[in-house]
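K.L.:
pasting a predicted model and its sequence here:
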Amino acid sequence: MYRLRIILTICLLILGAGTSHAESIENTEDTSRGAKLVPSGQKEKFYEDLYHKSYALVIGVSDYDNWDRLPGVKKDVEAVEKALYGSGFDEVTTVRDPYSDQMEDAFEDFISKHGRHPENRLLFYFAGHGHTVSKEGGREPMGYIVPKDAPRPEENEAEFERIALPMRRINEYSQKINAKHVLFLFDSCFSGSLLGKIRSGSISKKIHYKAEKPVRQFITAGEEGETVPDVSIFRDFFVEALDGAGDTDKDGFITGSELGEFLQKSVIEYPNSVQHPQYAKSSDIDLNKGDFIFKIGDDKKSRKFPSFRDYLGQTKFRGPKMIVLPNGEFKMGSLPDEAWHDRNEHPRHWVQISAFAISETEVTFDDYRRFVKDNPEHELPGDEGWGRKGRPVINVSWEDAKDYAKWLTEQTGKNYRLPSEAEWEYAARAGTDTPFSTGECIHTSRANYNAKFDYTGCKLRTKKVYKKTETVGSLPANLWGLREMHGNVWEWTADCWHGDYKGAPDDGSAWKVKGDNGDCSRHVIRGGSWYSEPWHLRSASRIGFFSHKGSSTIGFRLARDCDKPKCGPNRGEEVENGEE
């Protein structure tokens, strides 16, 4: 489904205090997402020095009375709320499915309570339908955001204009606020008077200069006449930007101007995208000298972890490149409303993970060849005529993979093994709780799979079929620097097959116990392959495969236990940030 949807984010760097009356209509249902929000008391000292307090108002309308329902808005609100808490906001107020009077009350009460202090930071985010009413007689068209109870304009235009909230009002709100910085984001293909009266802004050089001067900034997801899908790539890139990708000059900060440029470039260049985001600053000379500022924190999802390669014996050869992942906690399994989820991915449960190292890529034929040379009882598997150089080893059984790990342990003096299912999913998710680490959708620009099929609602059926494995590391890494966790080849894990998670370990260890639900003649494979439909690439997707058999669609990657207190190589220096 496509929607004329607006996501409005008015990031007012207004540092004030208090709570919004809008909270009285907040939906308090526990969505049980897979990550915990950062409490306001843990924000960085940077924000304490720069701002007094940081508040956000997030409004989402998905269950309309007269317009098409927008189920994707619910996830938009959750994702943005989580991203804002992670970006230093003290309080995020969410309002779901408001009627017209509730929506206006939410804006006005929030501004009244939090907009008075000149050193506060505020953010307003609206997700729902938007509409532009064209005017006759040369009058300017007007854009509106649509509350739950608004009629469709083609049925009653006068009533629509009375109930819907015009962009003129949003502009008035921005002028009323006694705050330095205000940022509006509209995830819609929007036209009307607002952007016509503001001008594009350039990125100034000094962060403190930007912080001291006031600004009103506006970003829209597209131009008039374009459509915005219910599955929002604009929202995905907004969250990705706050996770660090929006820091285009790599100075540790994201400005509103950088955010606008990042969203514009990312959305336009996204495969099959028809959106052209626009961004600008206010034409008011007193409100266009500053810039909205986010600081990139150490706790962002987009992270570079230490990496290393162990030496093989006393030779110059080294094993696979390993990336050290820290302790963590995540929810394993799929959400009940995740498209194409399977009952074997339930019940969803919290798992504690101890620090461990995992190979950046799947084990290659080159890696495996050294093992075969030392173990003549094993043969170098067939490559299906695709070539071996740089490609993941295939046609290996679970037993072959286990023997390789045992050999590597002997060579390095470190405990190599197959990752547990929990460790594998922890690494694949890389801090996300969406179906893929890339968000709600996956694309052939990010993974090797059968794109004759489309994942639900993504509209990304590129019809590109790789028809074979790709060289490891040839596709973009996930947020933790791991390559091809989605697609290319299924990957063996240490766990025996169980038909669901009832009784599964919660400490990250492999589940090897046989029983009513266990079968150790099969082991779990994860990640999907070049042959797989996109739903098999989901982070939660799992299949049991016969342990003694191999396939052209199955390979593996390795895990390694960490030495305490530091996880590093057996000799030589640690390789920082993936560089050798």
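P.N.:
Sure, I can see it. Just so we're clear, the structure is a prediction, and the values are computed from it rather than from any experiment. Numbering: from 1, shown residues only.
K.L.:
please make it C-alpha for all contacts and neighbour counts, starting now.
P.N.:
Will do.
K.L.:
residues contacting residue 557?
P.N.:
358-359, 361-363, 418-419, 491-492 (Cα atoms under 8 Å, 6 or more residues apart in numbering).
K.L.:
which strand runs longest in the protein?
P.N.:
When the chain is scanned for its longest strand (criterion: DSSP state E), the result is strand 121-133.
K.L.:
SS state for residue 105?
P.N.:
Secondary structure for residue 105, judged by DSSP: H, G, I helix; E, B strand; the rest coil, is helix.
K.L.:
the stretch 301-450 of the chain: helices as residue ranges?
P.N.:
Residue ranges of the helices in the stretch 301-450 of the chain, as given by DSSP state H, counting those that start in this stretch, are 365-374, 398-412, 421-429.
K.L.:
okay, angle between the first one and helix 398-412 too, please.
P.N.:
For helix 365-374 against helix 398-412, the angle by axes from the mean of the first three to the mean of the last three Cα atoms, to 10 degrees is 80 degrees.
K.L.:
what does helix 365-374 rub up against?
P.N.:
For helix 365-374, contacts defined as Cα under 8 Å, 6+ apart pick out 319-320, 378-380, 388-393, 404, 407-408.
K.L.:
how about stretch 512-527?
P.N.:
For stretch 512-527, the external contacting residues (Cα under 8 Å, 6+ apart) are 398, 421, 424, 485-487, 489-500, 536-539, 541-548, 554.
K.L.:
hmm, back to that, with distance to residue 256 added, can I get the contacts of residue 557 in CSV?
P.N.:
CSV is the format used below for the contacts of residue 557 (distance: Cα to Cα, whole Å):
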residue, distance to residue 256
358, 36
359, 37
361, 35
362, 38
363, 42
418, 44
419, 41
491, 41
492, 44
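K.L.:
list buried residues within the residues you listed.
P.N.:
Taking 16 or more other Cα atoms under 10 Å as the criterion, what is buried in those is 358-359, 361-363, 418-419, 491-492.
K.L.:
and the comparison structure, right after this:
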Amino acid sequence: MPLNKHHKTLNLTNLLAWLVGLTPMLALSSTGFADAATTQTSVGIATEKPAEGPFVALDDGTFMVPYTQRIPGTDIEFEMIPVPGGAFTLGTPENADYFVDDEGPTIPLKVKPMWVAKTETRWDMYKEYMRMYGVFKEFESQGIRVVDESNVADAVTAPTELYDPSFTFEYGSKATQPAVTMTQYAAQQFTKWLSRMSGVQYRLPTEAEWEYAARAGTTTAYSWGDDPDEIEDYAWYFDNSLDGPGDVATKKPNAFGLYDMHGNAAEWTVNEYTEDGYEWMKEANPGDATSATRWPENPWPCVARGGSWEMDPPDLRSAARLASDDEEWKSEDPNFPRSPWWFTSDPSRGVGFRMFRSYETLPEEVITKFWEASSQETLDDVESRVSEGRSGYGYVDEELSEAMKKLAE
């Protein structure tokens, strides 16, 4: 779709062109595939206009295209879809029948082109990150890839072992299901881990970026319109998913080609939750969706979007917000301090995340905010776990997968 990095408005004509470009869906070429050796600037960029499938035309004559990313050292892959830049209105109008107080006031914003994961982060992907706990511990015991002051900025923490796997995995942990029950901090660290290993900058979205991707050019309650009776075709929700989250990408996608933006797993954003909605934006006037970020000062409440398989249709609307509650979501955690990586209680089995990637590489001082907790309480909890030996840091770069292979020999 010929939108460029100056993010022209996504109008009806452009949206129709995008829809036409989705047939046949996501034809991938060798120019669109990525591996750990590919640089950030070339992954997902084609020099020739694709014959089919979605694309975003750039000013320099190249094209953003779909691509498949492999987690280095594994056969695990996921797809990233190019989403055109544009302009949209964040939130729900007060005169809408489905208006909720924390979804206003509406704020006009511009959005830069980006790639968005085709599906929510799956268990096969997240379990590879969970495996880092043992790997980092083994590195530490052998004095390999030691984390010190010179490289701590490139280190991540890995989630400790689940206190009660039967709770998290009660409704399944198949490779094809969305990973759930991780905290916002754990999701942030996952994106840092994958970014450092692959050389491609992945992150969580802001609320505004998430809503833009979910709406896919619409202004209605859902990406398919205002009629909740059509939800069966697009979402796993309470009435059709009593046995847990469904496999990803088994319902219809939205107009951008993104699956499960409604239901299945609610998806973390980086934003702090505010009861008065977007009042803070009226004064801050961010203008751009990536800058429309209220960094959390406390571990909670933070915002997850899209609703989950445990929820009813109104909670799955494009503008609906879910506020996290650590007191409730960690109520059965016997540890002190409570885990900064895991939740122990519902509704956390409906909370996961999806990866985003900016077209333009974010500067270090900005991407660091997306990867690290901004809450001092969370940072203190992590440091407490590390100092007590209940967790640790691991240095992550593009050589990590090779170091892991040597460790296994």
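P.N.:
Cool, the structure landed. These numbers come from a predicted model, not from an experiment.
K.L.:
all helices for the stretch 1-150 of the first structure, in order.
P.N.:
Using DSSP H, counting those that start in this stretch, helices in the stretch 1-150 of the first structure cover 45-50, 72-85, 100-114.
K.L.:
for those, which one sits closest to residue 558 of the first structure?
P.N.:
Among the helices of the stretch 1-150 of the first structure, helix 72-85 comes nearest to residue 558 of the first structure, with 31.3 Å by Cα to Cα.
K.L.:
and that closest one, what's buried?
P.N.:
72-77, 79-85.
K.L.:
helices or strands up against it?
P.N.:
Under the contact criterion of 3 or more Cα pairs under 8 Å, 6 or more residues apart in numbering; DSSP states H and E, helix 72-85 of the first structure touches strand 54-60, strand 91-96, strand 121-133, helix 233-240.
K.L.:
deepest-packed of the ones you listed, please.
P.N.:
strand 54-60 (a mean of 28; mean count of other Cα atoms under 10 Å).
K.L.:
what's it aligned against in the second structure?
P.N.:
Under TM-score structural alignment, strand 54-60 of the first structure has no counterpart anywhere in the second structure.
K.L.:
gap between that strand and the chain center?
P.N.:
Relative to its chain's centre, strand 54-60 of the first structure lies at 19 Å (Cα atoms, centre = their mean, to the nearest Å).
K.L.:
do the same with stretch 194-201 of the second structure
P.N.:
Offset of stretch 194-201 of the second structure from its chain centre (Cα atoms, centre = their mean): 14 Å.
K.L.:
just give me the neighbour total for the counterpart of residue 526 of the first structure in the second structure.
P.N.:
For residue 526 of the first structure, the aligned position in the second structure is occupied by residue 305, per TM-score structural alignment. By the measure other Cα atoms under 10 Å, the count of residues near residue 305 of the second structure is 29.
K.L.:
got it, and the one 4 residues further on?
P.N.:
Residue 309 of the second structure is surrounded by 28 other residues when neighbours are defined as other Cα under 10 Å.
K.L.:
I'd assumed residue 238 was in contact with it.
P.N.:
Yes - contact between residue 309 of the second structure and residue 238 holds when scored by Cα atoms under 8 Å: they sit 5.3 Å apart.
K.L.:
what do the two both touch?
P.N.:
Counting by Cα under 8 Å, 6+ apart, nothing touches both residue 309 of the second structure and residue 238.
K.L.:
pull the distance from the longest strand of the first structure to the chain's centre.
P.N.:
Chain-centre distance of strand 121-133 of the first structure: 21 Å, with Cα atoms, centre = their mean.
K.L.:
what is the corresponding segment of the second structure for that strand?
P.N.:
So strand 121-133 of the first structure sits over no part of the second structure, by TM-score structural alignment.
K.L.:
that strand packs against which elements?
P.N.:
Strand 121-133 of the first structure packs on strand 5-9, strand 54-60, helix 72-85, strand 142-145, strand 181-189, going by 3+ Cα pairs under 8 Å, 6+ apart.
K.L.:
closest to residue 563 of the first structure out of the ones you listed?
P.N.:
Of all those, the one in closest proximity to residue 563 of the first structure, counting by Cα to Cα, is helix 72-85 (33.0 Å).
K.L.:
report the angle between that closest one and strand 91-96.
P.N.:
Using the same axes, to 10 degrees: helix 72-85 of the first structure against strand 91-96 is 170 degrees.
K.L.:
so how far is helix 72-85 of the first structure off the chain centroid?
P.N.:
Using Cα atoms, centre = their mean, the offset of helix 72-85 of the first structure from its chain centre is 11 Å.
K.L.:
repeat for stretch 348-363 of the second structure
P.N.:
Distance, centroid of stretch 348-363 of the second structure to centroid of chain: 3 Å (Cα atoms, centre = their mean).
K.L.:
which of the residues in that stretch are buried?
P.N.:
Across stretch 348-363 of the second structure, burial judged by 16+ other Cα under 10 Å covers 348-359.
K.L.:
in strands, which of these appear?
P.N.:
Those of these lying in strands (DSSP E): 351-352, 356-358.
K.L.:
which single one of those is nearest to residue 386 of the second structure?
P.N.:
Using Cα to Cα, those come closest to residue 386 of the second structure at residue 352, 24.5 Å.
K.L.:
now that closest one: how far from residue 187 of the second structure?
P.N.:
Residue 352 of the second structure is 8 Å from residue 187 of the second structure, where distance means Cα to Cα, to the nearest Å.
K.L.:
need the residues touching each of these two.
P.N.:
Residues touching both residue 352 of the second structure and residue 187 (Cα under 8 Å, 6+ apart): residue 268.
K.L.:
in CSV, list the ones in strands among the buried residues of stretch 348-363 of the second structure along with distance to residue 393 of the second structure.
P.N.:
Below are these laid out as CSV (distance: Cα to Cα, whole Å):
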residue, distance to residue 393 of the second structure
351, 25
352, 23
356, 24
357, 24
358, 27
